[in-house]
Structures are given as C-alpha cells and as structure tokens.
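1. Pasting a predicted model and its sequence here:
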Amino acid sequence: MSTSKAIYADFRTRIFEVLDASAISGMDRQQLTGQIEGAVGVLANNYPSPVPAVMRAGLVKNLVDELVGLGPLQPLMEDDSITDIMVNGVNDIFFERGGRLHRSELSFVNDQQLVEIAQRIASRVGRRVDESSPMVDARLDDGSRVNIVLKPIALDGTTISIRKFREQKIGLEDMVKYGTLSEPMARVLMIAARCRLNVVISGGTGSGKTTLLNALSQYIAEDERILTIEDAAELRMMQPHVVRLETRAPSVENTGAITQRSLVINALRMRPDRIILGECRGPEAFEMLQAMNTGHDGSMSTLHANSPRDALARIESMVMMANLNLPLTAIRRTIVSAVHLIVQVSRMRDGSRKITSISEVVGLEGDNAVMEELFQFHSDEHQAKDKISGEFVSSGLMQRSVLMKQASYYGLQEELMEAFHSGVPA
C-alpha cells in the first residue's frame, strides 16, 4: 500500500469511528467539509510523519466524497465525458469514454471500503446488499443506473456497474451529425413516430437503444397521453401529458414486487394513447403486443437482439414465457399485426453507435414473418484499424408498406417519398 493510501486508511478509520451519522445527515457539503478539515488538521498535527498541505486537502476531499458521494468513484461521476463506470474489485476500476474502455488510476483503500460504499449506495435508494442478498439493481438520485454484486457471487471482489444518466437530450439531428444514421433515415423515423407506427428498437448492451428511444419520443404529439414503464427510469419525455411508472423489487421478506407485466396490464386501464416500455425482457411482451393491437398505435419499446430477425424470435420467446399455451402460429400472427418497424442499433468496434438496419414487418407467408429492409448500413471493404467507415443505403418503399399507408393517412406521404428518394444512391 502506498504512503498516501496508508495515511488515508488510518485517518479514515479514526474519523469514521467518532462520526455521528445523524449529525452528518443534517449538514450540507460545505459544512461537512469544514468539520472534516478540522478533524484532518488535528490528526495531521499529531501524526508521526509530516502531512503536507496538498495531501491534507486531498484527504479532506476524499473523505467528503466518501461520506456524501461515491468515494473514489466521485471524480468519474463528475466527468461528463464518461458514460459508464465499472468496478471489478479494489484495484480494478474502468470507465467508458467516447465508446472505448479505459483503466482508471483510481482505486479503493481496501475491500472493506469498497463494500461499505456499495452498501451505502444501496441504502440511499432503500435497498439492502449483504451476504444474504448479494445483488442489487437500482437507480441513483441523478437517474444513473447501478448494479452491485458482492462476494461470494463476485469471485474477485465486490463489483459495481454504473450507467450514468445524461441530462443532455440527444435528438435525431444530433445523431446524424455523429454519423449514427443518415438524414433520410432520421426523416423516416420522425415520420414513423408522428404517424403512430409501433416501433421496436433492437440492439446489444450499450448500443444506444434508450438514447434512440428518447430521441424518437420527441416527435410524439403534445396532445397525447403517454405512459412510460421502466425498471429504472431513464426516459425523458418532453410532452406535457406523461405518466411515469417504475417497477419495484421485492422486499427483504420477498414481498411487494411490482413487475413490468403488472404495470403494462394496469397501464391499459389508464386510458393511454401510447405506451412506451423502456425494455421488454419477459412475459410483459404479450401484454405489450395486445396494447399495440388494441388502439395504442405508436407504442415503442427496446429489447436485446443482434438482428431484426432475432428480435422477432426474441419476442416469440418472451410471449411464451407468459405461459399462455398459445400455438406458435397465433403468436407470430399477433407479432406481425402489432409490430410495424424494427430499428437495429449496434455498437461498432471503434466505439461508435450506428443504426445498421431499419426493417418493416409486412406480414406472414406461411408460418414465417416477412420483413422488408428499408435502410441498411454498408461498411467499406477496406476498413481502417481504428475507424468504421461506410454508407447508409435505402432499398426504397415496398408496395405493402404500412409506413406508406400511415403516412398517407396523416398527410405525410410526400415528405416520406422525398426522404426515400434522397436516401437511394444514384
């Protein structure tokens, strides 16, 4: 252990032993800093070796960060360029910036400090994490998502994963600038949202599904009643009439759980115009399809899948989880009539996010769903090592297009055709 870390561990133990938790809860950060400065000053003056002023200031900041923030992780939380923070034990802290993972020079004093900070995070959101309940998934006050896993489940030490909440709203225009999609694709997605197509956004972890869902929601009319359902609230609707629902984990006694499925069922009784499900991952898929098929056009959701075809298969599997004993043909017929558009997003090897496909579900042929790809990303044959390059290509609208019928109904047909003509290469 380095000298500075050893001094911090010593000061931390002594100060924490005499701290009054109730008194701290009533202080703001400035008052707490003053108290800690005084305690550090007393200890430093009586320490066997000199403690320089710079080190004293660092000790005060680290102690305050640990008491009211996330300890060693606080500098990473305050860095707006960082999107994800991953702790794999005392000395292994990683973060994502610009789509790439980096190893941090920060570390925890010892495993005890790491466990205490993990438990403090959980307690702030009314949850408990210990040996009897070693896993917790929660949302921080700022909207960030956090997942904690303790030993013995995490073999190499306590694991903390934080997906930081971005206050800044990113629109489709911003995504065009970032190269996530082309301008014609953005215009088609805007029209799809405005003319109430049911949209499923498919992709892997960290591919930008929720970001895209937030961007699409900006084109929902302000006179619509929107219900959002999430495990951890991340969606930020800009419309005036929004009802936000969030699931609840079971208590220590394993009671009181509120699932996404029960929230979707309840949402249908709340007269919604649209239901937006943050992420579909289980039996709630059946109720979501029923909503899409019964007058709640324009509903949206995300799910984990590697391609549009895989997304349909995943929905089938999730409907089967509802134990309804429906024949596969009936399930596929329900999916095809409910889902209009599947947008596939991918995180590329250079860290960038791209919409690699926009596909329309047009019907059934036999027992198989038929999809038509409206746009796709074609990567260049000769790629640079550190940069993905390519172009977004449109295949044009099909004769059976639901998108065209809806656009005509809403008076957006010319705008839609213009978007497609500008997206087809000459």
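-> That came through fine.
2. From here on, just use CA atoms for contacts and neighbour counts.
-> Noted.
3. Okay, buried residues for stretch 291-310 please.
-> 291-293, 296-305, 307-309 (16 or more other CA atoms under 10 Å).
4. ok, which pair from the residues you listed is furthest apart?
-> Across those, the longest distance by CA to CA is 25.3 Å; it joins H296 and S307.
5. can you give me the strands for the stretch 1-150 of the chain?
-> Ranges of strands in the stretch 1-150 of the chain, per DSSP state E, counting those that start in this stretch, are 82-87, 93-97, 100-103, 135-139, 145-149.
6. And here is the other one:
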Amino acid sequence: MVTETKQLIESRTAFQQLKTQLHRRMVDAIDLSKAGELKEEDLRSQLRALAGHLCTTEAVNLAPEDREVMVDEIMNEIYGFGPLEPLMSDPEVSDVLVNGADRVFVEKRGRLLPTDVHFADDEHLLQVIQRLVAKAGRRIDEVSPMVDAKLPDGSRLNAVIPPLATNGPTLSIRRFTSKGILFEDMVESGTLTTEMAEFLVSCVSGRMNILLSGGTGAGKTTLLNNLSRFIPVSERVITIEETAELQLQQPDVVSLESRPANVEGKGEIGPRELLRNSLRMRPDRIIVGESRGGEVLDMLQAMNTGHDGSMSTIHANDTADALSRLELMVALSGVELPNIIARQYIASAIQILVHIARLSTGERKVMRISELSGFRDGVYSVDDIFVYRMSGVNMAGKVEGSFYATGHEPVVMQRLASIGVKTSRDLFAPRELKTGGNFKLRK
C-alpha cells in the first residue's frame, strides 16, 4: 500500500513537471504582451494548435483534456489572475495572500488557510503583479516598489516587491463581491441578535451618528454597508473612501474616492479634501469609509453642524481604544486643540459606538453596542447597551458565549421618540439574548 502511494505521488509529480515544461514552452512561443490584443476565442484556438504541435515535436503523450488545462492556464496569464484564477473564482475566498512564489494563502469563512497554488518562480509572480497593477492604471517597479490599487472587478490589491520585500514579491488581494452579506445573514449566523439589529436600524432611521470599530477583517465595512441600507431613499448621501467598497442602493448617492499621488509625487487628493468639498454638495449624511487621519476633525465638525446620521469606521481593539484613536487623529489635523476640548467635541458628535471582532475561530461577533452620552469630569460617559461575553471554544472549534442586554436604556430613546422612530423598551430589559433569529427588513 505504501509502495503504491509512493508511486502515485511520483507519477503525479512527473506529470506536473511535464505539464510545467510544456506550459513554459507555450509561453515562450507567444508574445504575451501582444496576445492580449487578440480576441479571446482566436487566441484560444491558436494555443490549442500550439499545444498539439509541441506534444508532437516533444514526443509527449498528453491527453486532450490536459492540453486544454494548459490552454486555460495561459489564458489566465493573459486575461486573468494567472495561477490565482481558481482562488479568485471561489465564492468562499475573501482574501488571497501571496508571500513569494511558493507560499499562497486564502481566507475562507474568517480562517487563514494554506493552498497548493504556486508560481513558477519569483519572476513569474512579478509579471502577474505588474500586469494586474497595470490594469488598475498604476505601476510598480524598483523606483515605486509598493502599490495599493483597485482592480477592475472592485477588488483591492496591495503589492510590495524587492528591494522592500526581501523574500520575493508579495501580493495581497481583498476580494470584492457584489453579493454582500446581508443583515439578515449576520443575525442568522450569530454575529449579532435581532434585538441588536433592531436597535441599530432605529439609530440609523433616527439619524444618530455612529462609529464602528474593529480590527482588520473584522467586518466593519460589511456592517456599515448593512446599516446604510436603512437610510431613507429621500436623503442625499455622500460616501468618502480611499478605495470604494460601499454599495449604497439609494437613488441620491455620490461616491467619492481619494486619489494617490502620481509617479512625480503630484496630484494627490486625500479624504480630507474630499470631505471638505462634500460639505458644499448639500449632503444630508456623510459616510466616511474609514477614519485614518486628520480628516477626522472635519468629519466631527460635519456631525456637529447638522449632518446627523453620519457614520464611519475606525481600526481599534475596543471601544475605549476607538475614542483614543479619534483623539490622536484630531491632533494629526494640524489644528491645535486642547485634549479636553477634543474630547468634548468627540462626545458631542457621536452617539453610538459599535465594536465588532473576528475571533480566533474565524467567527465574527458584535462585541458591544454602547452609547456615548457626553463628557463629564474629564472622562467620556459610555454605557454598554448590548455585549457579547465569550466563555471558550468547544470541541468542534466553535466559539461559546452569549449576548446580553445590560439593562441600560439609552438616552437617545428620547430623541428617537421625538422624531417618530418607535423602539420598544423591552429591547433593553437585562437578560441573555437568543441567537440565530430571523431579522425581517422593515420597510
């Protein structure tokens, strides 16, 4: 049995080596740069003929279906993602991470997994990176060895090449999907409960300013996208992002995307400039995809001056860290504000804090929904409304824990009631909350 297994492995290895050899001969025989100018079907026919010719001249017995595999691979080299094409076609893959030619990882359902995908060598990987970057209208070379770009399908690409990447070119792709995770799915999967969802929807309808915090890949943008669904269609919304990811469906939405500097270091237009300009565009609400720098001060000013119902996300480890980072970003604005004034400004601008996390199991949970009701005696007045308490991980590798309503009835309830947004006080009765319920989209 062991001998048969060894022979099978050796046979597969030899076959792969043979296929790789023919693949390289085919690539050498065509001009990839000009091949992209041909119609796909014409090029595919030429490649089939070339594969048959090479098999004959090299005396290689390769089945027609295996020749077709080689043709597909080369087509992917010209039009697609090269060896990464199967990963980019997998609907369960959210991130593709390449650490050199032989180390390719993916994120599936929140977990990082190795793959058997590899490139021929670092030069092959570099060629794929350069082609993808060129599709995005950018360039990457020794002069500009690092790039962040958006691909034509909406996916986000980041690449770093030598000399900055010492172990070979690296590539990170955050996939874009037009079919996002819905609020209903998040409730059903246990990311949050129906009570939490209902309260957040009321806050959006009632034009509360909301800050979402969490780590990388926690699901901040997914949650922000879902909350944005409940903005009334009668309102004018302006979104500001470094890389456009939000997918608002309202009819009066203006999406603004920042622009990096060109190769000469000129032409950069950042989020702060876009935010300032958006104030001249008569917005009802402003959504900043991610707060990262001095634009935070302008965002807080907008929230404090009539643009209620605005929202943003921020990288942070917890709610307290999110507020501290906001203070730091206000300091980065270049406007000298005493720290106590900055805190008062933050406290008057934001009403609701939401922290979401990706746990060690890959599962995502809204860890807490809190109310920021003011600033007293030098500290923020923050009260948790809903929390998630993790107790461990079971034998199946799933997290164990429960959601709870703390019993705090938000001060914003008065404001919601005054503008006709009905929210039951029963939502906040102190108790353990059930997960996996059916959340119905309210019209």
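-> That came in fine, so what should we check first? Just so it is clear, the structure is predicted and the values come from calculations on it, not from any experiment.
7. How close are the two chains, by TM-score?
-> The TM-score (TM-score structural alignment, normalised by the length of structure 1) is 0.94; 422 aligned residues with a CA RMSD of 2.0 Å.
8. one step back: for L172 of structure 1, which of the strands of the stretch 1-150 of structure 1 is the nearest?
-> Between L172 of structure 1 and these, the tightest spacing by CA to CA is seen for strand 82-87, at 19.1 Å.
9. What residues in structure 2 pair up with that closest one?
-> Aligned using TM-score structural alignment, strand 82-87 of structure 1 spans residues 93-98 in structure 2.
10. coming back round to it: next, format the strands of the stretch 1-150 of structure 1 as JSON lines and append distance to Q113 of structure 1 and mean neighbour count.
-> What follows is the strands of the stretch 1-150 of structure 1, written out as JSON lines (distance: least, CA to CA, whole Å; neighbours: other CA atoms under 10 Å):
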{"stretch": "strand 82-87", "distance to Q113 of structure 1": "13", "mean neighbour count": "21"}
{"stretch": "strand 93-97", "distance to Q113 of structure 1": "14", "mean neighbour count": "19"}
{"stretch": "strand 100-103", "distance to Q113 of structure 1": "20", "mean neighbour count": "13"}
{"stretch": "strand 135-139", "distance to Q113 of structure 1": "17", "mean neighbour count": "20"}
{"stretch": "strand 145-149", "distance to Q113 of structure 1": "14", "mean neighbour count": "21"}
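11. would you turn those into CSV with distance to A192 of structure 1?
-> Putting the strands of the stretch 1-150 of structure 1 into CSV (distance: least, CA to CA, whole Å) gives the following:
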stretch, distance to A192 of structure 1
strand 82-87, 29
strand 93-97, 32
strand 100-103, 32
strand 135-139, 31
strand 145-149, 29
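12. what do we get in structure 2 for T302 of structure 1?
-> Match for T302 of structure 1 (TM-score structural alignment): T313.
13. separation between L112 of structure 2 and S360 of structure 2?
-> 10 Å (CA to CA, to the nearest Å).
14. one step back: what is the subsequent helix or strand relative to the one helix or strand the match of T302 of structure 1 maps to?
-> Here T313 of structure 2 sits within strand 311-315, counting by DSSP states H and E. With elements assigned by DSSP H and E, the helix or strand that comes after strand 311-315 of structure 2 is helix 319-331.
15. what's in contact with stretch 119-138 of structure 2?
-> Stretch 119-138 of structure 2 is contacted by residues 77, 81-83, 100-102, 139-140, 147, 149-152, 159, 161, 168-169, 171 when judged by CA atoms under 8 Å, 6 or more residues apart in numbering.
16. What's the separation between G397 of structure 2 and N226 of structure 2?
-> From G397 of structure 2 to N226 of structure 2 the distance is 28 Å (CA to CA).
17. Look at those two and report which has more neighbours.
-> Neighbours per residue (other CA atoms under 10 Å) separate G397 of structure 2 from N226, with N226 holding more: 21 against 11.
18. That one in helix, strand or coil?
-> helix (DSSP: H, G, I helix; E, B strand; the rest coil).
19. Show me what it aligns to in structure 1.
-> In structure 1, N226 of structure 2 lands on A215 (TM-score structural alignment).
20. Kindly report the same for E184 of structure 2.
-> Counting by TM-score structural alignment, the partner of E184 of structure 2 is E173.
21. I figured that match was touching A186, is that so?
-> Yes. When contacts are counted by CA atoms under 8 Å, E173 of structure 1 is listed as touching A186 (7.3 Å).
22. neighbour-wise, which of the two wins?
-> A186 (19 against 15).
23. can you tell me how far the more buried one sits from A193 of structure 1?
-> Counting by CA to CA, the gap from A186 of structure 1 to A193 of structure 1 is 11 Å.
24. Ok, D130 of structure 1 next?
-> 44 Å.
25. More neighbours: those two, which one.
-> A193 (22 against 16).
26. what do we get in structure 2 for the more buried one?
-> Using TM-score structural alignment, the equivalent of A193 of structure 1 in structure 2 is V204.
27. The one helix or strand its match maps to vs structure 1 - mean distance after superposition?
-> Assessed by DSSP H and E, V204 of structure 2 sits inside helix 194-205. Compared with structure 1 after fitting, helix 194-205 of structure 2 deviates on average by 0.6 Å (mean CA distance after the TM-score superposition for structure 1).
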